[in-house]
Structure formats: structure tokens, C-alpha cells
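Participant: sharing a model prediction with you, sequence too.
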Amino acid sequence: MRRTLPALLLLALLAGCASQVAPTTPSTPKPADCNCGETPAKPAPVTARYQPADWSALPGWPGEQSLAGWPAWLASCKRLASRPAWKEACSEAQALNPRDDSAVRGYFERRFQPWRIEASDGAQSGLITGYYEPLLRGSRETGPGRVPIYAVPDDLLTIDLGELYPELKNQRVRGRLDGRKVVPYWSRADIDAGRAPTAGLALAWADDAIEAFFLQIQGSGRIQLEDGSLLRVGYADQNGHPYKSIGKWLIDQGELKSGEASMQGIQAWARAHPERLKELLDANPSFVFFRVLPSATGGPIGALNVPLTDGASVAVDPRFVPLGSPLYLATTRPNDSRPLNRLVHAQDTGGAIRGPIRADYFWGFGAEAGQLAGRMKQQGQIWLLWPKGQPLPAGQ
């Protein structure tokens, strides 16, 4: 079981060794010759601006597959219905005819106000990527070439900064105890080298190391075992190190060109250069731990704790987009100029999903979804659909 430090111990540890704790979100590292007695200049933090818009400003509204995405909204309402801002909208949604396109459109136009999300630096569009639920081959037993899918180690500490500083609500750092100090948790290279206490924590062993790596990127997946059964796993925790793109590492090394660094391009390079696979994977110090999920039908469980819906769920940065919110996404198809305009729902988060205008689009399960997700790196605009008359999120 993961341990949480009491507030008084936390205060002492943070006061004495704050620089020892690994943040859960990317931060700017100090240079080696930093004078830590001085406060370095920090760039102004990016915040969100919400600009009111008419429904006619949303390209192609109500978009493709508005009825197919209705179950995703009902799933969000299971988590939102008890909150005053959402109660009436969710109550009406339960009684709506889900097969009536005009009723669904009228419901959103009557209940919600569109707000175009902009960044404080003036940007009106941002990066839209895709993800999916992969299928891996594996075993309950170790063997040559197999790599472990680990559960959460007992020594991983999660420190909630909001317990001491209300302005840091929802901000957490992760680490481990080294004597009486809190230090960063083990990196990917350390974990792979056996330095973390992971003995007995393998939920399964995957046949392919690069597929296991991308399972961590996707956050959930299914493993087909030797007897034909399926083991479903989902995100449980992370080691606290910031995510670093191995695609960018390959580009910086001159191994791939920018347009080649898709999931498929990275996998092809890894299989062509097995002798450099460890070097490639260690370029990303972040490491994800998993838990076993029920092998139920439907999508994997997202951060909102509801099953994701193919083509209607997205991962967002919850600092700017509250989980559960309906959104309107205007982007293009993977490696294509054809529009992809859809009503989607903020039901998940991700370590690489950072910024106000940033979304990861869930394509579904299996190889076809993986082909689409792996090639999706588009620009797009996002509108927040917020209950009329309710205060907007802070966007900080």
C-alpha cells in the first residue's frame, strides 16, 4: 500500500530537503553551477482564458457522431450529478431520448454556454494527440526477453502539498525515504536495474519491451496470456519523474526525422536496433505502475473513474479543463487535412498532457485504433461547454 506522510513530518521534510523531492509535473532543472541562495527568474506561468462564443462559431456543430458520444456524457454525469453546478443538467440528460439528434443538440444549446479556450500567451490552437488501449502478448511467468508489468512498490511516497499550502491544492510530489530524507523515487533506469523493491510485484510479463513501454504511455491495456485469457491492467501510479519523449530523443540523435517519430516509426526503429533499446527507453525516466482491472466490456477506466468511450473521451490538463466537462473539439484526422469535429468529454488525464489547449483523443481498443492514435499529432481548437450561469474555472 502506498504511504502518505503526515502533515507535521511533511513540513519538516519539505523545509529541510525540498530540492530532494521529484515533482509529478515537469519543472525546469537548476543548472549545475546554480547558486541556490538566489531565486532564479521564472517565466510567467501559462494560464487559460475563456472567451464566450456563439454556437455558430463551433466548426460543424454538433459535429460527427453526436449521438454515439451521448453515453460518454451520461457516464460523466454519474460523477457530476451530485455537484450543484451540474445537478440540473445531468438530471435532464437522464430523461432525454438518446436517439433523437435534434433533442441532443437542443439540450446542449439550452443548458451550456460555449467558451473558446485560449492560452494567456495568445495561442488559440494547441496540440491534439491520440491514444488507445493496446493488446499485448505475455505470461504470468518470466522468461527470455520478457519484461515485467509492475504493481506499485511499497516504498513509493505520495506527498500532498495541499495539506500544508491551500494554494497548492491537488499538487503532489513523489519520492522515497533514504534514512530521514525524502529523495526522488527511482528512475526508469534504476527500476530496470533492480534498485527498487519490486520483487513479487509483477502482475504479468510482456513478450515485447517496446510494446510494454507504450503500454505505460497509453496508461491501460490488455495482455493476452498463454492460455488465451485476457488480463486487463490500468494506471495505478507513477514514479514522479517528468515524462520525456523518446521520439524527440530519436530526432535529436539524428535517428529519425520529425515526420517519422510516430508510435509506429519508433517501434520500427527499436526493432531494427535492439542493441540500443535500453538507451532509448532510459531517455524517459518516467515509469508507470499498474493495477489489475475487471475484464469487463467497454473502455478502460479513466481519471474520472468511468469507462472511456471510443471517439468521445479525451484526456486533458485538469488545471484548465475540469474533469467531466463536455468539450467541442475541432481538429483534423491523423496525418490528414480532413476535419475531425466532435463533441467529446474530459474523462482522463496524462503525464504528457500539459497546457490549456491540449487534448489526447481516445480512439478505442486494438490494432486499428493504435494505427490512428500513433499517427495523430494535429493542431486543434477546444471549446469548453460550461453550464449557463455558473462561475468559470480559474484556469490557473
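Facilitator: Nice, I can see it. Residues are numbered from 1 along each chain as shown.
Participant: hey, let's count contacts and neighbours off CA atoms from now on
Facilitator: OK.
Participant: who's in contact with Ile223?
Facilitator: Applying Cα atoms under 8 Å, 6 or more residues apart in numbering, one finds that Ile223 lies in contact with 135-138, 206, 230-233.
Participant: take this one as well and set it beside the first:
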Amino acid sequence: MCADGYTGAKCENNCPEGRFGPKCSGKCVDCADRESCNLITGECSKCPPGMMGILCEQSCLAGTWGEGCKETCDCALGHACNNVDGTCECSTGHAGKKCEDECPAGTWGSKCSQKCRACKNNGICSPINGECQCPPGFQGESCQMRCSVGQWGTDCMNNCTCASDRKQCDPVNGHCQCASGLQGNLCQDYCELGFWGPDCINQCKCKSLSSTCSATTGECTCKPGYFGEVCDKICPEGQFGDYCKQSCGECDEGMICDPVVGCCLEGESFCGIARAEFVKASRGGVAWWPFLLLAFTVILFAFGFVAYYRSKWLKEKDPDLPTVTFHPEHQGFAVDEPDHNEFNNPLYNRKSVVDGGPAKTEKDLEALKLGPRVNLRPQNEYESLDQFQDIPSTSSATSEYHDYEVPDYKRKSQESDDRPGNLYS
């Protein structure tokens, strides 16, 4: 019997190519470079690229490739590479030289070769299996259905827990809220003007001057004479009515085409009012000057009122007293300037403590009130007036001055004491 790897009558021949072992019964694997395997063991001295093992019966381990499996794969996200040439073999839903990209929108599968079905309501096609992934609140193969009443969330898997049966469960986040256009704990109140939606949380965008806002949908309904998404435009010249659908045509002489009522006489009620209000609102809204004028008038009136009553109070507290003057008629009587003499009698003339003259201003009156006490006992600069009784005289009196004719008199020497007396005799 021949040894392993040999054959022949006298065991003189090697096993034929591709055979090894006892009686050349083993079959060699394909070795690299077409080399024959070991005649005795069947091992290859060198395995082909991508293979390993004694008999080159195993592929390279994951992440390696090439001759002797000495090379390392360079694919993204852990994707495998070809064990022979190192080419990245992307998993389903990815593409790119290194499998770094997900499939473009609308495609899925190996090498992104499959086309997605149309997903509704912002549903997304899965790049792995091509199914529509629905956003919270929707369900169905194409995300075409909202969650049933009482359910919410992704794939409508959650049950609602609203405290009141009047409130509805939001299919997206599960929050309990009133139906659109209503608000309140029991949803008993309608939305206030300018708000809409569930619980009235949305603010209307409509122009309040020219439209109304739907409390349920938030849509703007334009008043006659206006158009636009938020009713912010006035009808073009020659058109009028609801959404400017009517035409004025040729208006009669003296008439204008009003965007609200159509042809009308300028100056009549409502004729031209809408356009004027629209222009005024466009130029800056409410006119403030009438309010400023009114405020200024009120302030001015208040100042006048205070000044009047202050003056009246001062006059009542310190009334003006008359001043008495005399005019001499006797010839040869010399009187120093000025031409009239003041009769210094406290009963008729009140002297100012400031300058010795009659108090004529409010300031003088204040000085009188604040000054030292004055002896108001009557004082007369004349010793006797009996000699004046036979002399005819005329007098005239006003609220300010009293005029008398002055008789002949002689100045008396001043008394050494301060007793009242006449300075003339």
C-alpha cells in the first residue's frame, strides 16, 4: 500500500493534480495562483483572496477582505464589504460608495432601487420596507385616516382620558380641548371676537375694519367693497360689492363708484365713506389730533378756573379800600407837587408796608398780610376842622378816589408824642 499522496505499482507517482491523501482519494480546493494543494494534507500554501483556513474553505471574517484576509473594510455605519475586493455592500435603505446615505425620498430597498407608494398627511416612506410611516394622529396604509374618536398618538395606539365628555381629545398629543369655536371648562362659551379654533387659542389675521373671522376655521369673510386673503385690499376703481364681483359701469354725472354701494352721489350717506376710512387706516390708523386738542382745551379751562377762583379769594380776603384826595381852590395856597394831596386817614386809605404807598398789587397785599401790625386808630394831621364848616365845598366819590375842596389852614408843629392829632391849625 502506497503512502499518502502517492500512487502506482511501486508507489512511484504523485497523486494526480487536484488529489491528495491516502490512495489520492482527497480532492483539493482551489488554491491561489492555481497551485496544487499539499499531496499529503491537502492544504494550500496560499488561499485565494477572500478565503481562509487550512483548506481555504472559509470566507474572511466580517470587516476583513483580500488575500489572506489581511485588509480591513472601510464602510460607514458598520456595513459589510465584499471579502474579495472590499467593495461596500450597503444594507437595505442605504446607498453611497461607503453606504453613508439613506435612500432618497420616494425610494427604498437594496441600493434604493424600489419606488415608494404615495404617503398622505406628511407620512414618510420607510427606506427599508417601503411602508408609510404615519405622523401622530393618522393611520392607514397611506396615512389617509385620522385617529378614531378617543384615540391619539403614533399609529393611534393611545386612549384619551378627558374629564368632560364635552371636550375632545387631540389625536396628535392627547390634550383635551373644546371643539373649534368654543371655550370654557364645559365648552359653554363662544370664542371672543378676533379668536378662533379649539379653546379659541388662535388669533385671527383678518382686518377688523373690512372683514369678519370665522370662529371655527379662522377664515376671513370680506365685507362688501374689500377682497384679499385677509380682506386688506379695497375694490379696484369701477368695481364694488361682495368680493368686488359687481361693476359700476358708467355712473351718472356727479356720481362716483363707491366700492361698497356702487354708483352714488358724492356727499350722500355712506357714499365714499368706505374708501376714505380705508385710506386713513392705511396711512397710520387712528387720528389722534382730535383727542390731543380736547385734552389741551380741558387743561386750559382748568387753569382758567383755578386762576379765577384764586383771584376772587384774594379779593374777599383783602378787599381794596378807597383812596381820598383833596384839591385846594384858595388862591395863594402853595402845595408841593404832585397837584393833589392824599388824606392820610386809615379809614380811607390803607398804606403798603412795603413802600409806603397804596397797595395796588397782589404782592403788596401779601406783604400787608405778613407784615407787622399797624395801629389802625384814626390819626388826623389837622388840629381842628371847625373852621371849614362855613366854607362851601363840593365832593365827588368813586370806588377808587374821593375829591374834596381843601380850605385855608396852617401847619401845626408836630407833637412830640405819638398821640393822634392834627398837624395843621
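Facilitator: Thanks, I have the structure now. Nothing here was measured: the structure is a model prediction, and the numbers come from that model.
Participant: what's the TM-score here?
Facilitator: Remark: TM-score between the superposed chains equals 0.13 [TM-score structural alignment, normalised by the length of structure 1]; 89 aligned residues with a Cα RMSD of 7.7 Å.
Participant: okay, the contacts of Ile223 of structure 1 in TSV with neighbour count, distance to Val292 of structure 1 and secondary structure next?
Facilitator: Listed next are those as TSV, based on neighbours: other Cα atoms under 10 Å; distance: Cα to Cα, whole Å; DSSP: H, G, I helix; E, B strand; the rest coil:
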residue	neighbour count	distance to Val292 of structure 1	secondary structure
Leu135	20	15	strand
Leu136	21	15	strand
Arg137	19	16	strand
Gly138	26	14	strand
Ala206	27	14	strand
Leu230	17	11	strand
Leu231	21	7	strand
Arg232	20	6	strand
Val233	26	4	strand
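Participant: which among these gets closest to Arg172 of structure 1?
Facilitator: Nearest to Arg172 of structure 1 among these is Val233, at 23.5 Å by Cα to Cα.
Participant: what's the neighbour count on Ile273 of structure 2?
Facilitator: Each residue near Ile273 of structure 2 was counted by other Cα atoms under 10 Å, and the total is 16.
Participant: nearest residue to Glu342 of structure 2 in space, please, no chain neighbours.
Facilitator: What sits nearest to Glu342 of structure 2 in space, not counting adjacent residues and going by Cα to Cα, 6 or more residues apart in numbering, is Thr325, at 4.6 Å.
Participant: the one you found contacts Val406, correct?
Facilitator: No: assessed by Cα atoms under 8 Å, Thr325 of structure 2 is found out of contact with Val406, at 9.5 Å.
Participant: on the three-state scheme, Glu277 of structure 2 is what?
Facilitator: Assigned by DSSP: H, G, I helix; E, B strand; the rest coil, the conformation of Glu277 of structure 2 is helix.
Participant: repeat for Phe290 of structure 1
Facilitator: At Phe290 of structure 1, secondary structure determined by three-state DSSP is strand.
Participant: touching, Ala359 of structure 1 and Ile117? I think so.
Facilitator: No: with contact defined as Cα under 8 Å, Ala359 of structure 1 does not reach Ile117; the gap is 11.8 Å.
Participant: out of those two, which sits in the more crowded spot?
Facilitator: A direct count of neighbours by other Cα under 10 Å for Ala359 of structure 1 and Ile117 places Ala359 higher, at 29 against 26.
Participant: residue boundaries of the strands in the stretch 51-200 of structure 1?
Facilitator: Assigned by DSSP state E, counting those that start in this stretch, the strands in the stretch 51-200 of structure 1 fall at 112-119, 126-133, 135-139, 147-150, 157-160, 172-178, 181-183.
Participant: Ser313 of structure 1: which of those is closest?
Facilitator: With Cα to Cα as the measure, strand 126-133 is the member of these nearest Ser313 of structure 1 (10.3 Å).
Participant: by contact count, what packs against the closest one?
Facilitator: Secondary-structure packing of strand 126-133 of structure 1 (3 or more Cα pairs under 8 Å, 6 or more residues apart in numbering; DSSP states H and E): helix 209-218, strand 220-224, strand 359-365, helix 367-375, strand 377-387.
Participant: report the angle between the last one and strand 359-365.
Facilitator: Spelled out, that is strand 377-387 of structure 1. 100 degrees (axes from the mean of the first three to the mean of the last three Cα atoms, to 10 degrees).
Participant: what's the answer for the first one, then?
Facilitator: Counting by the same axes, to 10 degrees, helix 209-218 of structure 1 points 120 degrees away from the direction of strand 359-365.
Participant: which helices and strands does helix 209-218 of structure 1 pack with?
Facilitator: Judged by 3+ Cα pairs under 8 Å, 6+ apart, helix 209-218 of structure 1 is in contact with strand 126-133, strand 147-150, helix 263-272.
Participant: determine which stretch of those is the most buried.
Facilitator: Among these, ranked by average contacts under mean count of other Cα atoms under 10 Å, first place goes to strand 126-133 (a mean of 24).
Participant: surely Gln58 of structure 2 is in contact with Met52?
Facilitator: Yes: assessed by Cα under 8 Å, Gln58 of structure 2 is found in contact with Met52 at 5.2 Å.
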